[in-house]
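**Student:** heads up, no residue letters with this:
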């Protein structure tokens, strides 16, 4: 039997959570709350390990060889990711007061207090704080890039494999149950109508922002090569739809490589840039995370200003480096920043995961398609 895609499992979990939460008794909701509490604690424990396991080897491996092309490609990727996040911030800041009017602090001021509490909990303190993990990851990554030997890089690569296995075998399979429990609890507490009203509005806005972003980067790439950007985008469509189905930039690399070469990128530039960009360029995911985070904050009655969101976006562009090539990898890597920089609590984090995963495949498809435009820009400025 073919495995049910994660997006389908998330949708089923939300629907079942709403249906069961509307008829469940308090003791049953308390049982769900106990599981979500335990899972949430485990997630908090793993977050610093995810940051350390993916950022350190990502930075370490990027700092080796390839000279000018490496610097140009990573610079383009980071600039694109930050610009996409700022685009999402300005659009969301402009539209949310109208789109989400009435769905603010008056209805959802303190969701944790309204929800049914777990019958028991197990404390799982992280071995290191989020900011500590970020700083340590930067130190190790930069150190690896300067060392001549590969021993430490191999150790960190193996550590990354362990963390990725935890994500693939534990976190991702249990996420639908976690989201089911959250929505059952919110339905029982009478909050779910507000959540669903936000879902579809934010979803449509994010998809439109993805399209605007792709139009801009392909217009830039097309103007540099004197090519028709619409024709370039049309050539890249197979990569877009492949990523839409796989929800993985890494799994789409062969298709992306083939299509970007057909667009006109030189073979050596494409062979270097596409695998690198699949790990470090997450413009579509950044649009989604920024938009969803602002929606969740708006529902809590908190207005996210430019001074608060900009550092978050700048750090997000680094934190998601080499995010695991599994569905939901980007939001997993971002959870630490959401908690430490934007003050997200357990309920806000769970809602954020649900909002993000509901359209994860579209963000991944935008990342992959944007890789083609950045490769063509790099192709223009290298010999």
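**Tutor:** Structure received. What you see is a predicted model, and the numbers here were worked out from it, not measured in a lab.
**Student:** going by C-alpha atoms from here, please, whenever you check contacts or count neighbours.
**Tutor:** Noted.
**Student:** next, count neighbours for the spatially closest residue to residue 99 that is not a sequence neighbour.
**Tutor:** Of all residues not flanking residue 99 in the chain, residue 201 sits nearest, at 7.0 Å (Cα to Cα, 6 or more residues apart in numbering). Neighbours of residue 201 under the rule other Cα atoms under 10 Å: 14.
**Student:** show me which residues of whichever strand or helix holds residue 201 are buried.
**Tutor:** Using DSSP states H and E, residue 201 falls within helix 192-225. Within helix 192-225, the residues that count as buried by 16 or more other Cα atoms under 10 Å are 192, 194-195, 198-199, 202-203, 205-207, 209-210, 213-215, 217-222.
**Student:** the residue nearest to residue 99 is in contact with residue 98, isn't it?
**Tutor:** No: counting by Cα atoms under 8 Å, residue 201 sits too far from residue 98 to count as a contact (10.8 Å).
**Student:** hmm, residue 194 and residue 103 touching each other?
**Tutor:** Yes: the pair residue 103 / residue 194 is scored as a contact, 6.3 Å apart, by Cα under 8 Å.
**Student:** how many residues are close by the residue nearest to residue 72 when sequence neighbours are not counted?
**Tutor:** Sequence neighbours aside, residue 378 is the residue nearest to residue 72 in space, at 6.7 Å (criterion: Cα to Cα, 6+ apart). By other Cα under 10 Å, 21 other residues sit near residue 378.
**Student:** same thing with residue 114?
**Tutor:** Neighbours of residue 114 using other Cα under 10 Å come to 15.
**Student:** adding another structure so you can compare the two:
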């Protein structure tokens, strides 16, 4: 009897894609690299089209299933996400003030271009405009989902459930299988361009500090979630590693939603709560991005000899936590949203903002990976609270 070969899991595929992208980027000719860049452009536009549908298709029916307490759980989830983001920013502020003066001692301001400008361009583009924006999809999901907890409409509710099945089919058949190739193309292009590595080498000490902070943040988040949900935090964190590595490759919280959702459910969170929390937090919970923006902002201020006032930085972090809600879940979305705060609150000029964008985008993926992995910790907390409250039957 012939035995079937064991299938390679998503995590090994993504790791292989990252390694191959870095290796092949060393010797692939630009013409061949641009073939993969063209594919990435097409798939990226497809993701941009699908993401609002994923948000609407997953969140709206999940909110309706929460019952009459939907508004309360929406508020609870948002509050937890904001507190997590605030904590991340304040932790980054405290550690930066203790370590950055030493790490940046003797460093000078460098002239860096945006790494994205150095990347190779695709051969052609096909525009795939989404039906609606991410925030529009999120608000529509809230309105329809909450309304269905009050209005008894089995037809609309059944339609939303069937729409969710379509979205889940799209995720399983057209998004997850192609992610490794997409990630390969991203790392291939970055390696061939070389600009990213120049930025990383310039701010290596700060980058190592930020990476360590994101790891500590995840341990704290999962320790709290594990204590509340009465589960092993390390086991939960290990289960979410495919989502973490996927986000490393895509640098997009929204593009990682399918993997994050799947692994969150595998970790023990009910499907109804996971379908509600994960797409929502992909838009409003950017703790990892907040750490990066806070630390790099302080690094730029120290390099330029700008005055650092505690009250100003705390105010900046509080506003940043709110602004992050409006950040699209696409690569570089958080820093582009934060540029207005950098100029208005911290007094950055155009050159300083450019330096922030360059350093942020160079290691965008680490913050994104922290964001999406932390989303599952919030889902575990909300799931436990919902279960204790008796607000939803476990799926």
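**Tutor:** Arrived safely, thanks for sending. Just so it is clear, the structure is predicted and the values come from calculations on it, not from any experiment.
**Student:** OK, contacts around residue 346 of structure 1?
**Tutor:** 40, 112 (Cα atoms under 8 Å, 6 or more residues apart in numbering).
**Student:** map it across to structure 2 for me.
**Tutor:** Counting by TM-score structural alignment, residue 346 of structure 1 lines up with residue 350 in structure 2.
**Student:** how close does its match get to residue 137 of structure 2?
**Tutor:** Distance, residue 350 of structure 2 to residue 137 of structure 2, using Cα to Cα, to the nearest Å: 33 Å.
**Student:** likewise for residue 93 of structure 2?
**Tutor:** For residue 93 of structure 2, the distance to residue 137 of structure 2 - Cα to Cα - is 33 Å.
**Student:** for residue 367 of structure 2, which residues are in contact?
**Tutor:** Residue 367 of structure 2 makes contact with 214, 286, 287, 288, 289, 291, 292, according to Cα under 8 Å, 6+ apart.
**Student:** greatest separation within those residues: which pair is it?
**Tutor:** Using Cα to Cα, the contacts of residue 367 of structure 2 span at most 11.5 Å, a distance reached by 214 and 286.
**Student:** now do the buried residues in stretch 329-348 of structure 1.
**Tutor:** Judged by neighbour count (16+ other Cα under 10 Å), stretch 329-348 of structure 1 contains these buried residues: 329-339, 341-342, 344, 346-348.
**Student:** centre of the chain to it, how far?
**Tutor:** Taking Cα atoms, centre = their mean, to the nearest Å, one finds stretch 329-348 of structure 1 lying 10 Å from the centre of the chain it belongs to.
**Student:** next: stretch 314-330 of structure 1.
**Tutor:** Chain-centre distance of stretch 314-330 of structure 1: 6 Å, with Cα atoms, centre = their mean.
**Student:** then stretch 247-255 of structure 1?
**Tutor:** The answer for stretch 247-255 of structure 1 is 16 Å, by Cα atoms, centre = their mean.
**Student:** in structure 2, what residues pair with that stretch?
**Tutor:** Aligning stretch 247-255 of structure 1 against structure 2 (TM-score structural alignment) gives residues 251-259.
**Student:** what does the matching stretch contact?
**Tutor:** By Cα under 8 Å, 6+ apart, the residues outside stretch 251-259 of structure 2 that reach it are 47, 51, 171-172, 175-176, 242-243, 246-247, 250, 278-279, 282-283, 329-332, 364-366, 368-369, 371-372.
**Student:** can you tell me which of the contacts of residue 367 of structure 2 are buried?
**Tutor:** By neighbour count, with 16+ other Cα under 10 Å, those hold 214, 286, 287, 288, 289, 291, 292 as buried.
**Student:** what residue of structure 1 takes the place of the last one?
**Tutor:** Going back to what we said before, that points to residue 292 of structure 2. Under the alignment (TM-score structural alignment), residue 292 of structure 2 pairs with residue 288 in structure 1.
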